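[1] Sharing a sequence plus its predicted fold:
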Amino acid sequence: MKNHILKMAIWLLASVWLPARLSAQNQTLSLKQAIEQAKSHNRDLRIDSFNIAKSRQQTQISKGLLLPNISLTGQFQHYFQRQVFFGLNSSSSSEGVGYARFGGSQISGAQVTLSQALYSASAKYEIQRRRLLEKQSQLSYNNREVDVVAQVKQNYVQLLVLQQRLNLQYESIARNKKALADSRSLLAQGRALRVDTLRAYTLVKNLEPDVLRLTYALQISQQQLSTLIGSAAGTEFILSDSLQLNTSDSIPTETQAFRRSLMERPDFQILNLNKEINDKEIQLYKSARLPVVSFVSQYQLQTQTNKFRYDQAGWPPVFYAGIQVSIPLFTGMQNANRIALGKIERQQSDAIFDNAQEQLKTTIKQVTASLYEASERIKTQNNVSQTAELSYSITKYRYEKGVASRLELTDAELALTTAKSNYLEAVFDYLSARIELDRTTGIVNE
């Protein structure tokens, strides 16, 4: 019953997945192409690019604080009872104050007003702060780019390893099927026991579920890579690169990796920049206590008339220009509290940076240790794999000559498959550690 269910699952996978693969759009992809495509089309990077544009626009808005402001104002009023003026026809002994109504029923006017800041310390510091925030948004984009490139590399290597492991599984199934056919032949000739045939059959069936697992893992990894590089859904990638180890690559020391991380990593540059932003905010809060000097000017036209006879009304102009000084005397202790808040935020930025440095030291120690361990394991597993392959060849030859038993051949095949699988795992761990080292040190283009 279990074998029937397994066959049905394999048939269902072949009927659903294989047609989808044939109908999917194939794309040959190298690791370099994948990285470049991710830089151009990754959706997370595109979202962060909008933050850069927003920061630049905020800087332009801040620059407007030092540019002149020109406004045009117009007004119209209709008085149902004309305006009054007190103080007419009154004597000093009279308790009442006389008044008279004068002017027109309709009053109209227009003014053009100009205001230009001559000295504004707060505007200067605000522009400087906005420029730092613009730089921060660019560094945030660079930091996201480092993460995306590391994810692309990791996903690409994972795909290569999964393909190799799937091929290895197919090779193991082929060897065990050949052994099963031999056992059946020998059983028919009366030269082998039935238990050997049953054992060979069991080994073949035990390997088939791993094909399903690796196939589904390949599909998921393909979809993840498609999402990372912003490709169309359903694209089938044909990887043009292969698993290669450059033995000439040297592993940096912890001190070298730490120094490079402090210089190259965008997130640490952001932490340093936060200190400058806090300092600039403190200066901005302090500048709110300083006076603001502005040049002001206005040109005004005004008229009054009755019964809307504007054609007979006069339009006398009024024009003035001057200097305006604004000195804040008391603002409810807001400026003092803002300065105190800025100092606290500055101390917090220092603490965050120191904490990040200590965490970085631990991360680098883990990554370099993983690199050293994986590189040594590769050397060992490579020798083991070669030995297991030689052992299998010898055992197979002895089995064909009737010297070795079927159990010895099975053990040799299992040892060969395990050795190759362990070698692939060591290669994957080494490349993963190398990718993590690149991400930790902020490397994108290497």
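    Received the coordinates, thanks. What you see is a predicted model; the values in this text were computed from it and never measured. Residues are numbered from 1 along each chain as shown.

[2] alpha carbons only for contacts and neighbour counts from here, please
    OK.

[3] Helix, strand or coil: sort out Val97 for me.
    Local secondary structure at Val97 is given as coil here, using DSSP: H, G, I helix; E, B strand; the rest coil.

[4] For it, grab the count of nearby residues.
    Neighbour count for Val97, taken as other Cα atoms under 10 Å: 12.

[5] So it is in contact with Val84, correct?
    No. Checked against Cα atoms under 8 Å, the pair Val97 and Val84 is beyond contact range at 11.9 Å.

[6] how deep is Lys343 tucked in, by neighbour count?
    In terms of burial, Lys343 registers 16 neighbours under the definition other Cα under 10 Å.

[7] And the closest residue in space to it that isn't next to it in sequence, how close does it get to Asn335?
    In space, Lys343 comes closest to Ile282 once its chain neighbours are excluded; the distance is 7.0 Å by Cα to Cα, 6 or more residues apart in numbering. As defined by Cα to Cα, to the nearest Å, Ile282 lies at a distance of 10 Å from Asn335.

[8] Of those two, which one has the most company?
    Legend: neighbour count by other Cα under 10 Å for Ile282 and Asn335, higher for Ile282 (21 against 18).

[9] who's in contact with whatever helix or strand that one lives in?
    Ile282 is part of helix 266-287 when elements are defined by DSSP states H and E. Contact with helix 266-287 is made by 121-122, 125-126, 128-129, 132-133, 136, 139-140, 142-143, 261-263, 335, 338-339, 342-343, 345-346, 349-350, 352-353, 442, as judged by Cα atoms under 8 Å, 6 or more residues apart in numbering.

[10] Which of these fall within helices?
    Using DSSP state H, the subset of the contacts of helix 266-287 located in helices is 121-122, 125-126, 128-129, 132-133, 136, 139-140, 142-143, 261-263, 335, 338-339, 342-343, 345-346, 349-350, 352-353.

[11] mind listing what's buried in stretch 211-222?
    By neighbour count, with 16 or more other Cα atoms under 10 Å as the criterion, the buried positions of stretch 211-222 are Val211, Leu212, Leu214, Thr215, Ala217, Leu218, Gln219, Ser221, Gln222.

[12] okay, now the one to match up with it:
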Amino acid sequence: MYKILFLKKQIIVTAILVMLFSHQLIAQDTLRVDIATALEIALSENPTIKIANREIDRVDYTRKEAISGFFPTLSAGANYNRNIKKPVIFLPPGSPFGTVLEIGSDNSYAANLTASIPIFSATLFKSVQVSEVDIQIALESARASKLNMISEVKKAFYTLLLANNSYEVMKLSVENANKNLENIRKLYQQGIVAEYDVIRSDVQVRNLNPALVQAENSVRLSSLMLKVLLGVDENVEIDPIGNLTDYETDFLNFKPLAEVPLETNTNLRQIELQQTRLTKQYELLKTTRIPTLAAFGNYQYQSQANDFNFSNYEWVSTLSAGLQLQIPIFQGFAKRHREQQVLVGIDQLKLQYDYINRNLTLQVRNSITNMMIAAEQISSSKVGIEQAEKGYSIAQTRYNTGSGTILELNDAAVSLTQSKLNYNQALYEYLKAKVEFETIIGNDQLLK
């Protein structure tokens, strides 16, 4: 069932990729993707995911190998034997043939066909059960890889949105600073303002330019990280669809959880499956004390002669069948020691489970706390932007009418820029905390 679902997803992703590269790769080789498309591409093309899926195939073949133990085995063989000195038998004294009698011929030929089938073997049944648990472990491991990939892609996508938003804020800030500089130069030429105001405005522009370059570099690095996760060539530009502000409604619907849901955490589920496997392995070791019963059959076709005149050979066939019962009695306490090793491993996993469970509970609560803090910062920053925009407008009016100073205008511009950056950062911190929360609890809605 898992493979069928995965195949369907592969078909969907292939269709998406065809659409993307036929319609979204424009003249400048720019790939426009939203977060859903980015996740689909990553889950289909990332090498880590492909390796995890191949591991499922490998373990499935191991299970099939265990099941094949229930089928009959059939083997054939042939041999030729040249008796340089023939075998002998010893006869009692007084025999008319002497005390030593040679038997057989110079040449002997034999062909055989052997078949066997297990009738009762508890070990085989338990081996199949162990291999079935291995399949579940491989599936959960693949799920863990996909959850981690979803987390990494989401964070990279949100980081790119943050970088783009920050760049736009800084770009607008530089544009406003340049407009103010031009306006102040005109006022200076008219003798309305002092040269000091021109110098302060020019310094303001020059101070903002390095921040703009840094913001542009952040966009480049964030884009490169997303390209790596998506497996996109570095020469292809990525244009993310959307904006951080598109996720404003996300935090408005946020409600703190009373309980920490860890039932679907992939780390805990893997430990549980490993405990199940060791339990099955312990049961498997116990079955090695139980007798096994198998049926066998043997067909042989043979001939002997002193010459190589094959046309005169007389061929004889024989057929035999029977049952084979094996009863384990004593192996020097080796089985007991192997059983104890498995029991110790089970105890270790129990301790590991409790330790990880405590740590995950702390991580979940920390993520929830970070989401709450970020939500408060978003609300505060949004009001801060409104106030800063109002303050900047007032500062411009005051300066243009001669009642304000250049310091007030610059301070208002800096406050507006910082308010916008704080707002974007708060949105990003909320989304990042949410991604971490979903990864910890094992939210796999995107995998279904």
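    Received the coordinates, thanks. All figures in this text were calculated on a predicted structure; none of them were measured in a lab.

[13] where do the strands sit along the stretch 101-250 of the second structure?
    Shown for the stretch 101-250 of the second structure, the strands assigned by DSSP state E, counting those that start in this stretch span residues 107-120, 237-240.

[14] that older thread, widest-spaced pair of the buried residues of stretch 211-222 of the first structure?
    Comparing every pair within those by Cα to Cα identifies Val211 and Gln222 as the most remote, at 16.4 Å.

[15] The stretch 301-448 of the second structure: helices as residue ranges?
    334-400, 406-441 (DSSP state H, counting those that start in this stretch).

[16] For the first one, give me the average deviation versus the first structure.
    The one in question is helix 334-400 of the second structure. Here helix 334-400 of the second structure is compared with the first structure after superposition; its mean distance to the aligned residues, by mean Cα distance after the TM-score superposition for the first structure, is 0.7 Å.

[17] chain center to that helix, what's the gap?
    Averaged C-alpha coordinates place helix 334-400 of the second structure at 21 Å from its chain's average position (Cα atoms, centre = their mean, to the nearest Å).

[18] could you check the angle helix 406-441 makes with that helix?
    Interaxial angle of helix 334-400 of the second structure relative to helix 406-441 (axes from the mean of the first three to the mean of the last three Cα atoms, to 10 degrees): 160 degrees.

[19] coming back round to it: let's have the helices of the stretch 301-448 of the second structure in TSV, adding distance to Leu74 of the second structure.
    Conversion of the helices of the stretch 301-448 of the second structure to TSV gives the following (distance: least, Cα to Cα, whole Å):
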stretch	distance to Leu74 of the second structure
helix 334-400	30
helix 406-441	51
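
[20] Out of the ones you listed, which is the most enclosed?
    helix 406-441 (a mean of 21; mean count of other Cα atoms under 10 Å).

[21] helices or strands next to that helix in the packing?
    Applying 3 or more Cα pairs under 8 Å, 6 or more residues apart in numbering; DSSP states H and E, we find helix 406-441 of the second structure packed against helix 122-189, helix 195-230, helix 334-400.

[22] any idea how far it is from the chain center?
    So, by Cα atoms, centre = their mean, the centroid of helix 406-441 of the second structure is 31 Å from its chain's centroid.

[23] That helix to helix 122-189, inter-axis angle?
    170 degrees.

[24] what helix or strand does Leu18 of the first structure sit in?
    With elements taken from DSSP H and E, the one containing Leu18 of the first structure is helix 2-23.

[25] Mind listing what's buried along that helix?
    In terms of neighbour count (16+ other Cα under 10 Å), helix 2-23 of the first structure has no buried residues at all.

[26] What helices and strands are in contact with that helix?
    In terms of contact count using 3+ Cα pairs under 8 Å, 6+ apart, helix 2-23 of the first structure is assigned the packing partners helix 194-228.

[27] after superposition, how close is the helix holding Ile282 of the first structure to the second structure?
    Taken against the second structure, helix 266-287 of the first structure registers an average deviation of 1.2 Å after superposition, with mean Cα distance after the TM-score superposition for the first structure.

[28] so that helix matches what in the second structure?
    Aligned using TM-score structural alignment, helix 266-287 of the first structure spans residues 266-287 in the second structure.

[29] Pull the distance from that stretch to the chain's centre.
    Here the centre of mass of C-alpha atoms in stretch 266-287 of the second structure, compared against the chain's by Cα atoms, centre = their mean, lies 21 Å away.

[30] same question, stretch 53-72 of the first structure
    Centre to centre, stretch against its chain (Cα atoms, centre = their mean), the figure for stretch 53-72 of the first structure is 29 Å.

[31] check contacts around the closest residue to Leu226 of the second structure other than its chain neighbours.
    Nearest residue to Leu226 of the second structure in three dimensions, chain neighbours excluded: Ala156, at 5.5 Å (Cα to Cα, 6+ apart). Applying Cα under 8 Å, 6+ apart, one finds that Ala156 of the second structure lies in contact with Ser222, Met225, Leu226.

[32] Ile67 of the second structure versus the last one, what's the distance?
    In other words, Leu226 of the second structure. 44 Å.

[33] repeat for the second one
    To Ile67 of the second structure, Met225 of the second structure is 45 Å away according to Cα to Cα.

[34] What of the first one?
    According to Cα to Cα, Ser222 of the second structure stands 49 Å off from Ile67 of the second structure.

[35] okay, and stretch 400-408 of the first structure goes to which residues in the second structure?
    Using TM-score structural alignment, stretch 400-408 of the first structure lines up with residues 400-408 of the second structure.
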